[in-house]
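# Below are the sequence and a predicted model for it; my questions follow.
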Amino acid sequence: MRYPALLLSLLLLISAAATSAPDEANKVELEIPEPLISVTDHKGKFNGSSVSYQVSAGDIYLKDAKGKPKASIFHVAYTRTNAKDSTSRPLLFVFNGGPGSSSVWLHMGVFGPKRVVLPSDAERVGAAPFNLADNPLSILDSADLVFIDPVGTGYSKPLGSNEGKTFWGVKEDAQAMSEFIRIYITQNNRWNSPKYLVGESYGTTRAGAMVRELQEGWGSIDLNGIMLISSIVDFQTGDFTPGNDLPYVTFLPTYAATAWYHGKVPDKSKWQTLDAFIKDSRDFALNEYASVLLKGALATTQQVNDVVEKLHSFTGLKKSYIRQTDLRIKEFFFMKELLRDEGKVIGRLDSRYLGEDADAVSDSMEADPSSYAIDGAYTAATQYYFANEINVKRDEPYNILSGEVFSNWNWLYGGSARSQGFLNVTPFIATGMRQNKDFRVFVANGYYDLATPFFATEHSMNHNGIDLNRVTMKYYEAGHMMYIHQPSLEALVKDIREFLTQ
């Protein structure tokens, strides 16, 4: 009698497993919610033109090979509705960097119809209420805009059983963002529109990698160009790794500009303008300074002494300190040292900003004064704008900048670390120019940007096979986010408009 009972128990277990198996198999699929989307209509005046436009803010799902959603990409798209010919209007895909940053900075700082207005003189911003104002400088009159938050930023996230690390890497991210663009232009019938990528900071690295993903191979999506705002496309120019002397050369003109701004140039009267001073700092960096660094122990005492004198004249740093660094001044050392005697540290993203540290003798700052001075304003203004202007109301946090994404980033584009060396996407841009005769590059540089120095970008553009005839280089007396500075914002928008209409 025990055997039938045991058999019955086994049959019941098998039956239970059979009935639960479909539930387990469908569990991931059931957990994936429907994409959220908000569509609102607006009017505004930009560049003197009255513009009617529609805002589509919400999720687009990327799908795997089996057609199942694998990631949700949050975006905010602005489309002019009273344009004569919408298909011929330029379409700009805009994103920031990090990696791990949402698109809030370019969205709410320069391109969007609303803008966070901050003091132009690098004064610290306090607490709410912040100044969220109409942005008549937006280029929405002449171009449609799509702001994209990569996975792990904003409201974008992996779906189902997929993990964030699946999308967190140079190649992985470029593939996901490129797939988003393919889906967007398909859903919105924009295949035949002029297309541009607009990236800031690591977003310029992303843009370079996306050029390869989009343009190379069959079924390509050819671009009209890319806009690189505060760019880093070759990491050898900015990575202070032992044995790599290039960053000491590429950072020097920004050190010089910063010393000029803070009145630390010993004999400032020798130069009539900042541009003339920077030109001389470039010449010194490329010639005497680079030569002595390259020679190392082969440099004569007189050559070293001459370089120490000129480094002092361009940076304002003490000669004894310059010798202690072995002529090699790292960015964080400079930020801490320039105004140490005054108890001040200077900003990294924008060296016009000043802060104070509890520890006056350390060799690095507690936090970047140019970051904590503005973060609260952008965060609050963005949340307010989403909820009150474009009807995006979600309880989940909007990730302005994710440390989790950054700390888990895969910096290898492909192959081994040894075969890759320093990450460099500039050759991808050069290939894009060779294969597409209409492909152009716009580069915006801030003189006071110690995160992505302008001379490093010049080095990148002057190497790697770039066609300089199709590169537009512009400079502004501000930092990494030059649009915080009102005169630089106005100049930047003017330059972008001219670039689009060339």
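Perfect, thanks for sending it. Numbering: from 1, shown residues only.

# can we go C-alpha only for contacts and neighbour counts from here?
Noted.

# check contacts around residue 103.
Counting by C-alpha atoms under 8 Å, 6 or more residues apart in numbering, residue 103 touches 94, 95, 96, 97, 147, 148, 149, 154.

# same thing but at 6 Å, please
The contact partners of residue 103, taken as C-alpha atoms under 6 Å, 6 or more residues apart in numbering, are 95, 96, 149.

# Report the separation between it and residue 109.
Residue 103 is 10 Å from residue 109, where distance means C-alpha to C-alpha, to the nearest Å.

# Then residue 91?
For residue 91, the distance to residue 109 - C-alpha to C-alpha - is 19 Å.

# same check, this time on residue 235
Taking C-alpha to C-alpha, one finds residue 235 at 26 Å from residue 109.

# And residue 408, by the same measure?
28 Å.

# Please settle this for me: is residue 227 part of a helix?
No - if the criterion is DSSP: H, G, I helix; E, B strand; the rest coil, then residue 227 is strand and not within a helix.

# who's in contact with it?
Per C-alpha under 6 Å, 6+ apart, neighbours of residue 227: 198, 441, 442, 443.

# One more to weigh against that first structure:
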Amino acid sequence: MKSFAALALAVLLAGCAAAQSKEPRAVSETAPPAGPMFEPTEVRSAGSVTVDGVAIAYQAVAGTLVVHPKGWTDTLAAERRRDKDAGKDVPDAEASMFYTAYFKEDAPAESRPITFFFNGGPGSPTLWLHMGAFGPVRVETPDLVHGSAPYRIVANDQSLLGVSDLVFVDAPGTGFSRVAGKDKADAFFGVDQDIHAFTVFIRDFLSKHGRWKSPKYLYGESYGTMRAAGMTLALQRQDIDLNGVILLSDILNWDLIPDDPQLNPGVDLPYIVSLPTYAATAWYHKRAAGNPPELRPFLDEVEKFATTDYALALMKGNGLPDNERQAIAARLHAYTGLPLAYLLKTNLRIEYGAMQKELLADKGQTTGTLDTRFTGPTLDPLSKTASYDPQGSAIGGAYTAAFNDYARRTLGYGEGRHYESSLGVYGSWDYKHEPPEAGRPLIALPNVLPDLAAAMKQNPQMKLLVTGGYFDVSTPYFAGWYELQHLPVPKELQANIAYKYYPAGHMVYVNVPLLREMRADVADFIRRTDNID
């Protein structure tokens, strides 16, 4: 999905660090290694952060765990052997997955929640949630404009350390994580391969750090929401139940993504579920008819239109009468601010990137993708759609610079190593997914709703918090709401799902007041579900 790739491509406090253990050994790509390709690493440091007026002392652990492909058997350290349940020979590959964990000092593990965070992409490390949202420090970036170096790193009084220990995990091949072996792409760069790697990582992390009894949470953003939903069932198959899952800017059913729906004629849902975000964008830039004074009542009206008159018109296809076509175009013009003639030319279907390119074309401006409140100069005035994301360009350098400095100066990790802020695997990602009981990976856009439904049925105590921003075109908020309204679970389990949307973009946390509100919502969710008196 172009929006996820754009995010990936976009991209102190003093502490005392102990000596680092062995660095991963270099690996030859021409011959299988005689021993393990990687070995675990670990650096410990200490720090303190004040949240809600309370100083929280913590231990930080920056390190790696080694993860193997599905089907691996570890009867011998370096032995690759076909598992009886594996469908083919086990890939010759390993991954060294980097993480930064924060443990509150003197907190008993069995009564202390632990939350695992990951960003998306596919191909993005988890520096965004780490340095922008819930870690003990965060980078300051100006809201809605492009900042510049030097970037300021400050103590994060909105850290979630007040309610949970935190583990930020980089996907294989991103950040300080590494993959090696002749089959490394097949082993780790795909929907199910990625779910497997993170599942094994969490299982082994719980063992290494003695956290099996802790209340457990997943927090996924963007493509990380697909990973999290798939992991709910995968973790249960490892006998690991979750207390809760938090999704930020979710996309669990890729039939709803707005990327290039014109290449799949007859599938009109992406246009329908994206329309409320287009309307929110027009509202913000004062291009909606009548300049409605409040956003949420305006969106209620647009959502109703999108799922009734607009949906019916699109379903009629070429059989839509001209008078109805004109009437629908007029409503779209009022909600989106796009010219009537343009909407008729597009056959009432607003293509991905077109809204961003066309809304402020008279000003030579392009709106953001991750956050449509952002604007920037249009790169090509003659292009059909937007060719870049102003928000990604505005903050990517700040986050990457901040984490590189923080990791090396404060965590004491990364000397002599490159931090991979983006990995170009989007186009080659293996998108086949095997839903529960399908018996085989399906040749279709991935959909992890069946996995999540199966996990909720088997663990009816697991709760879900769904969050997002009204100004996010990459994963439209209404698409996230719509897909979970079609989660195949009984009514009593639907009550386990809570929703919260903010006047923000994809990364709600870049706006400090909204970060404060979102942190309060997530902290409340953890307190209500951790089963601790």
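In hand now; what should we look at? Since the model is a prediction, treat every value here as computed from it, not as a measurement.

# TM-score of the superposed pair?
Overlay of the two chains. TM-score (TM-score structural alignment, normalised by the length of the first structure): 0.90; 472 aligned residues with a C-alpha RMSD of 2.1 Å.

# what's the matching residue for residue 201 of the second structure over in the first structure?
Residue pairing (TM-score structural alignment): residue 201 of the second structure is matched to residue 180 of the first structure.

# Please work out how many residues are found near that match.
20 (other C-alpha atoms under 10 Å).

# quick one: secondary structure of the residue lying farthest from the centre of the second structure?
Ranking residues of the second structure by C-alpha distance from their mean position (C-alpha atoms, centre = their mean) puts residue 323 at the top, at 42.1 Å. Secondary structure, three-state DSSP: residue 323 of the second structure is helix.

# and it, what pairs with it in the first structure?
Under TM-score structural alignment, residue 323 of the second structure pairs with residue 302 in the first structure.

# Not counting its own residues, what contacts stretch 220-240 of the second structure?
Outside stretch 220-240 of the second structure, the residues that touch it by C-alpha under 6 Å, 6+ apart are 117-121, 195, 199, 247-250, 252, 448, 451-452, 455.

# and if you look at stretch 310-322 of the first structure?
For stretch 310-322 of the first structure, the external contacting residues (C-alpha under 6 Å, 6+ apart) are 255, 256, 259, 264, 265, 266.

# mind listing what's buried in that stretch?
Residues of stretch 310-322 of the first structure classed as buried by neighbour count (16 or more other C-alpha atoms under 10 Å): 310, 311, 312, 313, 314, 315, 316, 317, 318, 319, 322.

# same question, stretch 195-203 of the second structure
By neighbour count on 16+ other C-alpha under 10 Å, the buried set for stretch 195-203 of the second structure is 195, 196, 197, 198, 199, 200, 201, 202, 203.

# and the last one, what helix or strand is that in?
What that stands for is residue 203 of the second structure. Assigned by DSSP states H and E, residue 203 of the second structure falls within helix 191-208.

# can you map out the helices along the stretch 251-400 of the second structure?
269-284, 295-305, 311-316, 322-336, 340-345, 354-358, 390-406 (DSSP state H, counting those that start in this stretch).

# okay if I get those helices as CSV plus distance to residue 106 of the second structure?
Below are the helices of the stretch 251-400 of the second structure laid out as CSV (distance: least, C-alpha to C-alpha, whole Å):
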stretch, distance to residue 106 of the second structure
helix 269-284, 45
helix 295-305, 44
helix 311-316, 56
helix 322-336, 54
helix 340-345, 61
helix 354-358, 50
helix 390-406, 25
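
# So for residue 143 of the second structure, which of those sits nearest?
Comparison of these against residue 143 of the second structure by C-alpha to C-alpha identifies helix 390-406 as nearest, at 9.5 Å.

# average gap between the closest one and the first structure?
Here helix 390-406 of the second structure, set against the first structure after superposition, deviates by a mean of 0.5 Å using mean C-alpha distance after the TM-score superposition for the first structure.

# which one in the first structure is aligned with residue 131 of the second structure?
Under the alignment (TM-score structural alignment), residue 131 of the second structure maps onto residue 108.

# tell me the contacts of that match?
So residue 108 of the first structure contacts 115, 116 (C-alpha under 6 Å, 6+ apart).

# Where does it sit: helix, strand or coil?
Following three-state DSSP, residue 108 of the first structure is assigned to helix.

# repeat for residue 41 of the first structure
With three-state DSSP as the basis, residue 41 of the first structure sits in strand.

# Alignment lookup: it to the second structure.
In the second structure, residue 41 of the first structure lands on residue 46 (TM-score structural alignment).

# can you check residue 154 of the first structure too?
Using TM-score structural alignment, the partner of residue 154 of the first structure in the second structure is residue 175.

# For residue 154 of the second structure, see how far away its match is.
In terms of C-alpha to C-alpha, residue 175 of the second structure sits 21 Å off from residue 154 of the second structure.

# out of these two, which sits in the busier spot?
Higher neighbour count among residue 175 of the second structure and residue 154: residue 175, with 27 against 14, using other C-alpha under 10 Å.

# just so I have it, where are all the helices in the stretch 401-533 of the second structure?
In the stretch 401-533 of the second structure, the helices defined using DSSP H, counting those that start in this stretch lie at 449-458, 477-485, 491-494, 512-529.

# Of those, which is nearest residue 361 of the second structure?
Nearest to residue 361 of the second structure, of all the helices of the stretch 401-533 of the second structure, is helix 477-485, at 24.7 Å by C-alpha to C-alpha.

# That closest one: which residues count as buried?
For helix 477-485 of the second structure, the neighbour count (16+ other C-alpha under 10 Å) marks 477, 478, 479, 480, 481, 483, 484 as buried.
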